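Novice: no FASTA, just this:
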């Protein structure tokens, strides 16, 4: 059992382990910002002036609709989280933390089904014998680590915990908190089952991070026959020398989702729906 001193030291060590990635991420963020400013459009995320794909005609039926939020957790969304050095610029640029809360508030006001799909790693997960690049990194820095599947010891205010401002919505006794997904998509948890049991087939999707868990949830939910609108400014992603994760995801959102909305648009759809 770890005492508070050990726990605090572990947090320091986790942050130290990602120092190199933080520096790289900051440099990449600066590079993206500089190149964006140099572009004629100024904003690499702006909607295309002449879109080639047909516009969305998705209309919500609130009895069949759920807000789904992926990974609304400290390690992704707080300066205290271990990934802040590489996702922080994107989170701040899109106002992601506040926008997710706005969606929670709007969904609760209309009594929508709300589901949270969290990401947890238990000690046994560190025994995996092969991993992808990000799996290696997440395990190295202790991202989303919990002491075990049957204990909440050390969970509160850890990187795996939910952002404090979201807890009133998540812990209201109505929100579905699914079993954890282990990589990126919801194939490994009970999200689809929970949604089907609530007779939901329309999804408003938000959360972290755009090109990983959010996009993977989008893909799996579409394959499962759900109609999915992604809220583009209620997500964010890492910026690394390997690329801007948000820009990669935004392209795929536009190609695949039934709708791509801003938070303001999503709230209006929720408020105006029958």
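Specialist: Perfect, thanks for sending it. Note that this is a predicted model, so its numbers are computed, not measured. Residues are numbered from 1 along each chain as shown.
Novice: alpha carbons only for contacts and neighbour counts from here, please
Specialist: OK.
Novice: Neighbours of residue 85, how many?
Specialist: 24 (other CA atoms under 10 Å).
Novice: quick check: longest helix of the protein.
Specialist: Counting residues, the longest helix in the chain under DSSP state H turns out to be helix 19-38.
Novice: Can you tell me which residue sits nearest the middle of the protein?
Specialist: residue 208 (1.3 Å; CA atoms, centre = their mean).
Novice: So that one sits against residue 72, correct?
Specialist: Yes. The pair residue 208 / residue 72 is scored as a contact, 6.6 Å apart, by CA atoms under 8 Å.
Novice: distance of residue 106 from residue 263?
Specialist: 10 Å (CA to CA, to the nearest Å).
Novice: Who has more neighbours out of these two?
Specialist: residue 263 (21 against 18).
Novice: check contacts around the more buried one.
Specialist: 99, 102-103, 231-234 (CA atoms under 8 Å, 6 or more residues apart in numbering).
Novice: Nearest to residue 254 among these?
Specialist: residue 232 (9.7 Å; CA to CA).
Novice: Disregarding flanking residues, what is the spatial nearest neighbour of the closest one?
Specialist: residue 262 (5.6 Å; CA to CA, 6 or more residues apart in numbering).
Novice: and if you look at residue 199?
Specialist: Using CA to CA, 6+ apart, the closest residue to residue 199 is residue 64 (6.1 Å).
Novice: Distance of the one you found relative to residue 190?
Specialist: Plainly put, residue 64 is 18 Å away from residue 190 if you go by CA to CA.
Novice: what do you get for residue 271?
Specialist: The spacing between residue 271 and residue 190, counted by CA to CA, is 28 Å.
Novice: And the strands in the chain?
Specialist: 65-70, 113-117, 176-177, 202-207, 227-231, 239-240, 243-244, 259-261 (DSSP state E).
Novice: which one of those is the most hemmed in?
Specialist: For those, the largest average neighbour count (mean count of other CA atoms under 10 Å) is found in strand 202-207, namely a mean of 28.
Novice: okay, now the one to match up with it:
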């Protein structure tokens, strides 16, 4: 029998990771690259269900965005990794472009908190996420968005290290291939997350 976790309104936050058009809208630079796993997981059905239920429950929403590409980004860096090379080459989420705008359904609404942009994979590293969560009394974080085995996983791991209760919603995220999804939720996730749930299980917990 699945364990039901409690999510007190005043202590819980939803973290929506990288909700950009480049990821989540048809025509975005990474939409096709994540489409297979997104369709397999039901991402485009489940993510709006999660967000709607969270808002209905009056749980606070935090938008956790990747750095929007700007001219000169990464110039002179000593240790540019593969993902950052890809961002620079494709000019992902470029500032001032449609791809760098938030998806109209998954981006911020009035009252949401938009965190400083992260340069690599963790939404906590070199941003104000930890400070904002603590200032709002948050102790439990629920993570959705892109990509399951990079930014979602890294943010979740960092959150656990900082003492937060971490929930992964495995069918409200996507990756570049099925192996990424498997690693995130079957191999790596159980080593750090306090709960790994599907959307139906999360919604049942919220309603209870």
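Specialist: Noted; the coordinates are in hand. On a predicted model such as this, the values are computed, not experimentally measured, just so you know.
Novice: TM-score for these two?
Specialist: The TM-score (TM-score structural alignment, normalised by the length of the second structure) is 0.91; 203 aligned residues with a CA RMSD of 1.7 Å.
Novice: that older thread, got any residues that touch both of residue 106 and residue 263 of the first structure?
Specialist: What both residue 106 of the first structure and residue 263 touch, as defined by CA under 8 Å, 6+ apart, is an empty set.
Novice: And the residue nearest to residue 180 of the second structure when sequence neighbours are not counted, how far from residue 184 of the second structure?
Specialist: Distances taken as CA to CA, 6+ apart place residue 149 nearest to residue 180 of the second structure, at 5.5 Å, with adjacent residues excluded. Using CA to CA, one obtains 5 Å as the distance from residue 149 of the second structure to residue 184 of the second structure.
Novice: To which residue of the first structure is residue 73 of the second structure aligned?
Specialist: Using TM-score structural alignment, the equivalent of residue 73 of the second structure in the first structure is residue 125.
Novice: how deep is its match tucked in, by neighbour count?
Specialist: Residues near residue 125 of the first structure, counting by other CA under 10 Å: 13.
Novice: Contacts only, for it.
Specialist: Here residue 125 of the first structure is in contact with no residue (CA under 8 Å, 6+ apart).
Novice: before we move on, back to that, which among the contacts of residue 263 of the first structure gets closest to residue 34 of the first structure?
Specialist: Closest to residue 34 of the first structure, out of all of the contacts of residue 263 of the first structure and judged by CA to CA, is residue 233, at 20.7 Å.
Novice: For that closest one, which non-adjacent residue is closest in space?
Specialist: Per CA to CA, 6+ apart, closest to residue 233 of the first structure is residue 94, 5.2 Å.
Novice: Now do the contacts for the one you found.
Specialist: 233-236.
Novice: Quick one: which of those residues is the most crowded by neighbours?
Specialist: Most surrounded of the contacts of residue 94 of the first structure: other CA under 10 Å gives residue 236, at 33 neighbours.
Novice: I'd guessed that residue sits against residue 90; true?
Specialist: Yes. Contact criterion CA under 8 Å: residue 236 of the first structure and residue 90 qualify, at 5.4 Å.
Novice: okay, now residue 170 of the second structure: neighbour count?
Specialist: Neighbour number of residue 170 of the second structure under other CA under 10 Å is 25.
Novice: whoops, I mixed them up, residue 36 of the second structure
Specialist: Neighbours of residue 36 of the second structure under the rule other CA under 10 Å: 15.
Novice: excluding its backbone neighbours, what's nearest whatever residue of the second structure lines up with residue 137 of the first structure?
Specialist: Here residue 137 of the first structure is matched to residue 86 in the second structure, going by TM-score structural alignment. Spatially, and ignoring its direct neighbours in sequence, residue 86 of the second structure is nearest to residue 92 (8.0 Å; CA to CA, 6+ apart).
Novice: Residue 114 of the second structure -> the first structure?
Specialist: Using TM-score structural alignment, residue 114 of the second structure pairs with residue 177 in the first structure.
Novice: Read off where stretch 32-51 of the second structure ends up in the first structure.
Specialist: So stretch 32-51 of the second structure sits over residues 85-104 in the first structure, by TM-score structural alignment.
Novice: Could you work out the end-to-end span of that stretch for me?
Specialist: 26 Å.
Novice: in that stretch, what's buried?
Specialist: 85-91, 96-104 (16 or more other CA atoms under 10 Å).
Novice: Quick check: of the residues you listed, which lies closest to residue 6 of the first structure?
Specialist: For the buried residues of stretch 85-104 of the first structure, the nearest to residue 6 of the first structure is residue 85 (23.2 Å; CA to CA).
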